[in-house]
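Chemist: predicted model follows, preceded by the sequence.
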Amino acid sequence: MIVITGATGQLGRLVITSLLKTIPASNIVAAVRNLDKAKDLADLGVQVRHADYSQPESWDTALAGASKVLLISSNEIGQRFAQHRTVIDAAKRANVKLLAYTSLLHADTSPLGLAAEHLSTEQYLANSGVPFVLLRHGWYTENYTGSLAASIAHGTLYGSAGDGKIASASRADYAQADATVLTTENQAGKIYELVGDSAYTLTELAAEVSKQTGKTINYVNLPEQDYRELLVKVGLPDVFANLIADSDTGASKGALYEDNKQLSKLIGRATTSLKDMVAAVS
């Protein structure tokens, strides 16, 4: 039995969709905070169990009988490590045979501020005694394409990534890779650095959007602080504005680039191209 944490999130749902192609729904457990949001998963035959980071005891029930667990990193910045630790401790009590954790690309050397909680989680896992595999995700292309509507409307794409190359892939690509690892034996101890097959700069992203929309979109590179202030001005909370601006600066230092093709090897096909991702939202 495979338990997926954060199962009603964007990545969690995609992982379950991938798993359903190869294993029975009854062998999948969706661990969720809000049971109502998982009704569609229950309708598919997936077991839905309540699990709340603020209620550590709930994880003992959620992981009962589990052989494998996919710990999808929490989205609560600043609280991630404590929350992840709760799941890892429960996995140890449940004698889980494999815990797969969605970490960050090169978490042990990344300059991104995001890396700290991921690395703390990795280190805790390493000392926990729970067999584990690290699924170090690179950037999701949706992190950029999800906000392209505003760029198209204003004719400008802002960022602070300079000429840094970004080897991103779609969430669906990562989800399929995660599902593949969960359904493949002898994964304990492995570390996957997962990225898209090809890379681009934000200038090249702007050019692709221009090509597909027929409207000139210029990339404007800003200092990190200026970009952060712009993001706050358009309505993003400080914590997310800091995260995005810091990540863009990290990209300028190569933090979102790798060229190992591990992701496409796992999924058995090329990762989704930037062209196709832009087309889906243009």
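Modeler: On my side now, so go ahead.
Chemist: use CA for all of it now, contacts and neighbours both
Modeler: OK.
Chemist: for residue 282, which residues are in contact?
Modeler: 148-149, 209, 212-213 (C-alpha atoms under 8 Å, 6 or more residues apart in numbering).
Chemist: which one of those has the most neighbours?
Modeler: residue 209 (26 neighbours; other C-alpha atoms under 10 Å).
Chemist: list the contacts of the most centrally placed residue in the chain.
Modeler: Centroid-nearest residue in the chain, with C-alpha atoms, centre = their mean: residue 137, separated by 5.8 Å. Taking C-alpha under 8 Å, 6+ apart, we find residue 137 in contact with 102-105, 174, 193-195.
Chemist: do you know how far residue 100 is from residue 184?
Modeler: Per C-alpha to C-alpha, to the nearest Å, residue 100 is found 12 Å from residue 184.
Chemist: comparing the two, which shows the higher neighbour count?
Modeler: Between residue 100 and residue 184, counted using other C-alpha under 10 Å, the more crowded position is residue 100 (24 against 8).
Chemist: comparison target below:
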Amino acid sequence: MTILLTGASGGFGRRAVELLLDRLPAHELILMTRTPEKLADFAARGADIRYGDFDDYESLKSAFTGADKVLLISASKVGSRIPQHTNAINAARAADVRHVVYTSYIGKGPDNPSLAVGDHRSTEDLLRESGMTWTVLRNAQYTDALVEAGARVPLRTGRWLSSTGSGRMPLVTRDDCVDSAVEVLSTPGHEDVIYEITGPELLTYREVAETIAEVAERPIEYLDVDEEAMYAHFDSMGIPRVAVADQSVDAVPWSSEDMVTVERAIRLGFMEVASQDVEKLTGKRPKSLREFTREREGHLKSLRG
């Protein structure tokens, strides 16, 4: 069986490739990227490196040719995902791909206010209608994102602003998400199944801030604010309200519309999803926030103001 990974030069993709190479011969892997030169090390090991761009349907159709199973690592920009994912799914079908594994996002209910959840549910609908078999991996918010990006400003200023109220999110590490994806890609079954890829605990942002403050040994005042204050906070950082190409401000690659609507979904309880699917797939308990934060202790202390 030949497996293709989109976005193979990104953080998620590269780790997935490394793990797959421990299980499969390199010639069974097709690695798609917009920057093939970044995958020269995998090419040297025998993997097939191909150019592909979600905005270029013909490049996708060419890249997917000969693949039996595709890991569709979702695009990152709210507002762009649906047309990009439509291109990818149509190209996979045209190339006779049999099975698509998609990295989606958790979230309850048809009325979930998160723009990101809306993008992902629309993509899931496209997969169901495609005629291909599919597996959906609904990843929770990355622990990595809050510890390595979200904590940067609070550790400098001593203030953490949030509009999430008492809502809870089952933070999960990116590594646990990748490990789950690799299990699905490299083992039989999993057809037409949704997995909720979550961490071991439901946490409020206040609890996240307290854990980071404790490990970094830096007092952080947690401020529960409304959405208007959150938009003003992100505006002051120079973060665009609407997603733009190649945006990244102070290690934050998301638009404020994306982040504020996720916080609204958390506050209203839409993201409170508990699951044991990571352990079911991988055989190991997912890493907790405290365990991950302890591993990043030196980095966090280096960010203190």
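Modeler: On my side now, so go ahead. Just so we're clear, the structure is a prediction, and the values are computed from it rather than from any experiment.
Chemist: circling back: what does the residue nearest to the centre of the first structure align to in the second structure?
Modeler: Aligned counterpart of residue 137 of the first structure in the second structure: residue 139 (TM-score structural alignment).
Chemist: again, but for residue 146 of the first structure
Modeler: Aligned partner of residue 146 of the first structure by TM-score structural alignment: residue 148.
Chemist: got the contact list for its match?
Modeler: Taking C-alpha under 8 Å, 6+ apart, we find residue 148 of the second structure in contact with residue 300.
Chemist: again with the one 3 residues further on
Modeler: Residues near residue 151 of the second structure by C-alpha under 8 Å, 6+ apart: 160, 209, 212.
Chemist: from residue 104 of the second structure, how far out is the counterpart of residue 121 of the first structure in the second structure?
Modeler: If you follow residue 121 of the first structure across to the second structure using TM-score structural alignment, you land on residue 123. Separation of residue 123 of the second structure from residue 104 of the second structure (C-alpha to C-alpha): 8 Å.
Chemist: between the two, which is the more surrounded one?
Modeler: Using other C-alpha under 10 Å, the more surrounded residue of residue 123 of the second structure and residue 104 is residue 104, with 27 against 23.
Chemist: who touches stretch 19-38 of the second structure?
Modeler: 1-9, 45-53, 63, 67, 179, 182, 186.
Chemist: okay, how far is it across it, tip to tip?
Modeler: Using C-alpha to C-alpha, first and last residues of stretch 19-38 of the second structure are 18 Å apart.
Chemist: residue 258 of the second structure and residue 113 touch, don't they?
Modeler: No - in this structure residue 258 of the second structure lies outside contact range of residue 113 using C-alpha atoms under 8 Å: 10.2 Å.
Chemist: what segments of the stretch 51-200 of the second structure are strands?
Modeler: Along the stretch 51-200 of the second structure, counting by DSSP state E, counting those that start in this stretch, strands occupy 69-72, 99-105, 133-139, 159-162, 193-197.
Chemist: a markdown table for those, including distance to residue 300 of the second structure?
Modeler: A markdown table is the format used below for the strands of the stretch 51-200 of the second structure (distance: least, C-alpha to C-alpha, whole Å):
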| stretch | distance to residue 300 of the second structure |
| --- | --- |
| strand 69-72 | 32 |
| strand 99-105 | 27 |
| strand 133-139 | 24 |
| strand 159-162 | 15 |
| strand 193-197 | 26 |
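Chemist: quick one, strands of the stretch 201-305 of the second structure?
Modeler: 221-224.
Chemist: where do the helices sit along it?
Modeler: In the stretch 201-305 of the second structure, the helices defined using DSSP state H, counting those that start in this stretch lie at 205-216, 227-237, 256-267, 277-282, 289-295, 297-302.
Chemist: and the ones you listed: which comes nearest residue 92 of the second structure?
Modeler: Among those, helix 277-282 comes nearest to residue 92 of the second structure, with 25.3 Å by C-alpha to C-alpha.
Chemist: got the buried residues for the closest one?
Modeler: Buried residues in helix 277-282 of the second structure, defined by neighbour count with 16 or more other C-alpha atoms under 10 Å: 277-279, 281-282.
Chemist: where in the first structure does it fall?
Modeler: Helix 277-282 of the second structure maps onto residues 262-267 of the first structure, going by TM-score structural alignment.
Chemist: would you turn the contacts of residue 282 of the first structure into TSV with distance to residue 36 of the first structure?
Modeler: Converted to TSV, the contacts of residue 282 of the first structure look like this (distance: C-alpha to C-alpha, whole Å):
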residue	distance to residue 36 of the first structure
148	31
149	31
209	38
212	39
213	39
